[in-house]
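Engineer: I would like the atomic coordinates for the input below:
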Amino acid sequence: MIAVPADSLPSETLTIPSRVVDPALARPLTIKASYYPAPATTLAAAPLVVFNHGSTGQGAERGRIPRHAMLRYESQARYFHARGFAFLAPMRRGRGESEGDYLESYAWDALKLAEGLQHALDDVDAVVEFMRRRPEIDGRRILVAGHSRGGLLSVAYAGRHPAGVIGSISFAGGWIAERGMMEDFNREVFVRAGAGAETPSLWLYAENDRHHSMATIRRWHDGYTGAGGNAELYLFGPIEDDEGHQLLERPGLWQSAMDAFLHQLGFFW
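Structural biologist: Purely as a prediction, here's the structure:
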């Protein structure tokens, strides 16, 4: 049943089977996701945004966000809802109310980072394909978007599934904070994504992002576009909250850029 809290968008929690079967349960582990249906005025099947969360904190402590907390991204859902989109915010395995272990390593080890990214990509693919089969969703018009780890994850997913989505959006995207040689891990993911991407991408960063310098972000963008990707990069001025990493909470800054990107994809309202 769809719950309608005061001053909130209509929403419900979906249970989505992951790609991983738990032998003890004899079924796939489940992914929980906050779902905001498209406006009731939508006449045909609606476009969908799948919004991917960031790391949620350090792995050893199960994250600075409580283990069972669901990140619902309602303010971002409002922006897309007003433009006719359905919006889904899944919690990957081991986070929120999703089952399983959190396997997205924080170790300064490229192999472990790559394994964690693959776990995350598997979860995104399970979610996208589940939603594609829903009758109220237009499976030909799915966007992947996200914040921090979820931003890089969305760009990487679009590069690996070029026929599956119509574009990707990255808010402050990066899998691991800039530190020594690990910065190269992010760039290599973006280069690989650019080589496979067939749809546009939108990258949004604040100049004072606490995890990534502007020089590094430009280097990632150069790598992505040099490999063949099409990405529009916006670098906004410094913002105060969380040293720039929470740009997604400032729609007044990015709304015009997002509107232009959606128009580029053929959406008008």
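Engineer: going forward, measure contacts and count neighbours with C-alpha atoms only.
Structural biologist: Will do.
Engineer: buried residues in the longest helix belonging to the chain?
Structural biologist: If you go by DSSP state H, the chain has its longest helix at helix 110-132. For helix 110-132, burial by neighbour count (16 or more other CA atoms under 10 Å) applies to 110, 113-114, 116-128, 131-132.
Engineer: compare with the first, here's sequence two:
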Amino acid sequence: MRRAISALALALVFGWTGSAEAQTAWPAYMPQLAAGPSEGDLVAVLPSDVKVLPPDASLSPARARWSGVWKGWACFGRACDVQVAVEQVSEQQATLAYAGANAVQGQITDRVEGRFVGDEFHAQLRTRSRLVLRLREDGDMEMSLWDPQDKLLSAGVLTQKPFRYERRVSRVPTPWIEDGKPLTLELVSYLPPGGGKGPLPTLIFNHGSTGEGNKPEWFKQTATSPEVAQYFVDRGWQVLMPQRRGRGKSDGLYDEGFEPDRSRYACKAELSLPGVDRAVADLDAVMAHVKTLPGVDTKHLMIGGISRGGVLSVVYAGKRPDSFEGVVNFVGGWVGERCGYADRVNPVLFRQGAAFKGPELWLYGDKDPFYSLDHSRKNFEAFEAAGGKGRFMTYSPRPGQIGHFISQSPSLWTAAMDDYLKEVDRH
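Structural biologist: Down below sits the predicted model:
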């Protein structure tokens, strides 16, 4: 349900101690990771005295291509910004400057010497985490950090190429005032490089919840889905990801269905469902703003989301059926099955979405700890019985991943999404 990395995990990434170097065992999902800007609030800054020396003319091309400055991301949810400057390289070793930044720990910088082990570069940071890098055939760089017990702490991708999309952050006005101050919402936008030639077809993509709702520190972490954004931007769309009241950097109280003491999300329908109405009101404010933006093609709008954002998108399209061409629902549901009340909440919401008369695309993963495929199929059946139309697609997650995060693996659903966009164009 969440895409944000916890403070504990960030501390692990940048703060382990130990000295042992281990044989690298890259995770199977590495080929699925793509280069792009980080989703973090801070930008990694290399030391001011970085100086990249031109590779010696006698150096092999395989080694020479390591030279230069690399930028990108690491950590779960792309929460850490990373830059690496390979300043000097030989056949056996290299000197590099490292910079990592995240909202919890701020800036971490280092300068290290390391050695090549086959096609990999190995070095130990001053935090005593083991840094391992390797180059892809397409020229990008895979990076990983390991603890002293050879446990993977973080992985990501760096590049020397221009990013395939631009990420911008803006504010959305709302009609609400709290403590005498007008509330605004955070809006994260993903656009083609240079902003594209608008107006552009636009996807409004909605975030999920924060697990059980019992960690208020997670409410303030901006929740995005850059893999989804990159897919659509590559096809000429822009993607807008609003943060609802109290989430990310948005103003106001986060109040989407809590227990009376706000200790966690409520399970019972009478407490949980009013949270949907509040989220719908937030989306009304977002859509009123979106329709004023000159870069938005208001005749070509889609809505989608993940988890709570998925079911919210279905509901909202049902309430505002003339606003959108299509709906994309990744692993949608409002309360998890562990609540015991999911069958009294989720089907009720999905039936509300049946008023949208266009086709919808529902994408679900096996081994989802929140919504089993059996439960989600029943929700789709309830949606269809109420008059809704669409396709229900299921996928097995990649090794080491869970079905709730299939949105992070575009190779699973790209073909289905391509077909769906063609279908939407025909309507």
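Engineer: Can you mark which positions in the helix or strand Ala195 of structure 1 falls within are buried?
Structural biologist: Take DSSP states H and E as the rule and Ala195 of structure 1 turns out to sit in helix 183-196. Applying a neighbour-count criterion of 16+ other CA under 10 Å, the buried positions in helix 183-196 of structure 1 are 183-187, 189-196.
Engineer: ok so, going back, what range in structure 2 matches the helix or strand following the longest helix of structure 1?
Structural biologist: For helix 110-132 of structure 1, the following helix or strand on the C-terminal side (DSSP H and E) is strand 137-147. Alignment of strand 137-147 of structure 1 against structure 2: residues 296-306, by TM-score structural alignment.
Engineer: any chance you could map the strands in the stretch 51-200 of structure 2?
Structural biologist: 68-74, 80-89, 93-102, 106-117, 120-124, 130-135, 141-146, 152-159, 166-178, 181-191, 200-206 (DSSP state E, counting those that start in this stretch).
Engineer: okay if I get those strands as TSV plus mean neighbour count?
Structural biologist: Formatted as TSV, the strands of the stretch 51-200 of structure 2 follow (neighbours: other CA atoms under 10 Å):
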stretch	mean neighbour count
strand 68-74	24
strand 80-89	24
strand 93-102	22
strand 106-117	17
strand 120-124	20
strand 130-135	21
strand 141-146	24
strand 152-159	24
strand 166-178	15
strand 181-191	20
strand 200-206	25
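Engineer: Report how many residues lie close to the alignment partner in structure 1 of His375 of structure 2.
Structural biologist: The alignment partner of His375 of structure 2 in structure 1, by TM-score structural alignment, is Thr216. A total of 15 residues lie near Thr216 of structure 1 under the criterion other CA atoms under 10 Å.
Engineer: Make sure I have this right: Thr216 of structure 1 is in a helix.
Structural biologist: Yes. The assignment for Thr216 of structure 1 is a helix, going by DSSP: H, G, I helix; E, B strand; the rest coil.
Engineer: What's the match for Tyr395 of structure 2 in structure 1?
Structural biologist: Checking TM-score structural alignment: Tyr395 of structure 2 goes with Phe236.
Engineer: Hmm, Glu212 and Phe219 of structure 2 touching each other?
Structural biologist: No. Applying CA atoms under 8 Å, one finds Phe219 of structure 2 not in contact with Glu212, separated by 11.3 Å.
Engineer: which of the two has more neighbours?
Structural biologist: Using other CA under 10 Å, the more surrounded residue of Phe219 of structure 2 and Glu212 is Phe219, with 22 against 17.
Engineer: if we can go back for a sec, what's the mean distance for the longest helix of structure 1 versus structure 2?
Structural biologist: Compared with structure 2 after fitting, helix 110-132 of structure 1 deviates on average by 1.2 Å (mean CA distance after the TM-score superposition for structure 1).
Engineer: Kindly calculate the angle that that helix makes with helix 183-196.
Structural biologist: Relative orientation of helix 110-132 of structure 1 versus helix 183-196 (axes from the mean of the first three to the mean of the last three CA atoms, to 10 degrees): 40 degrees.
Engineer: Packing partners of helix 110-132 of structure 1?
Structural biologist: Here helix 110-132 of structure 1 touches strand 12-22, strand 137-147, helix 149-160, going by 3 or more CA pairs under 8 Å, 6 or more residues apart in numbering; DSSP states H and E.
Engineer: go with 10 Å
Structural biologist: Where contact means 3 or more CA pairs under 10 Å, 6 or more residues apart in numbering; DSSP states H and E, helix 110-132 of structure 1 is packed against strand 12-22, strand 27-36, strand 46-52, strand 86-90, strand 137-147, helix 149-160, helix 183-196.
Engineer: So what's the gap between that helix and the chain middle?
Structural biologist: 11 Å (CA atoms, centre = their mean, to the nearest Å).
Engineer: That one vs strand 12-22, what angle?
Structural biologist: Going by the same axes, to 10 degrees, helix 110-132 of structure 1 makes 130 degrees with strand 12-22.
Engineer: and the gap between the spatially closest residue to Arg344 of structure 2 that is not a sequence neighbour and Arg308 of structure 2?
Structural biologist: If the residues on either side of it in the chain are set aside, Arg344 of structure 2 comes closest to Ala269, at 6.7 Å by CA to CA, 6 or more residues apart in numbering. Going from Ala269 of structure 2 to Arg308 of structure 2 by CA to CA, to the nearest Å gives 15 Å.
Engineer: Next: Leu253 of structure 2.
Structural biologist: For Leu253 of structure 2, the distance to Arg308 of structure 2 - CA to CA - is 17 Å.
Engineer: More neighbours: which of those two?
Structural biologist: Remark: of Leu253 of structure 2 and Arg308, Arg308 carries more neighbours, 25 against 12, as counted by other CA under 10 Å.
Engineer: His53 of structure 1: how many residues sit nearby?
Structural biologist: 24.
Engineer: do Gly213 of structure 2 as well
Structural biologist: Count around Gly213 of structure 2 with other CA under 10 Å applied: 20.
Engineer: which position in structure 1 aligns with it?
Structural biologist: Checking TM-score structural alignment: Gly213 of structure 2 goes with Gly59.
Engineer: Also Tyr254 of structure 2?
Structural biologist: Under TM-score structural alignment, Tyr254 of structure 2 pairs with Tyr102 in structure 1.
Engineer: now do Phe324 of structure 2
Structural biologist: In structure 1, Phe324 of structure 2 lands on Val165 (TM-score structural alignment).
Engineer: Kindly provide the distance from the closest residue to its match other than its chain neighbours to Glu129 of structure 1.
Structural biologist: Once flanking residues are discounted, Val165 of structure 1 sits nearest to Ile142: 5.1 Å by CA to CA, 6+ apart. From Ile142 of structure 1 over to Glu129 of structure 1 the distance is 10 Å, taken as CA to CA.
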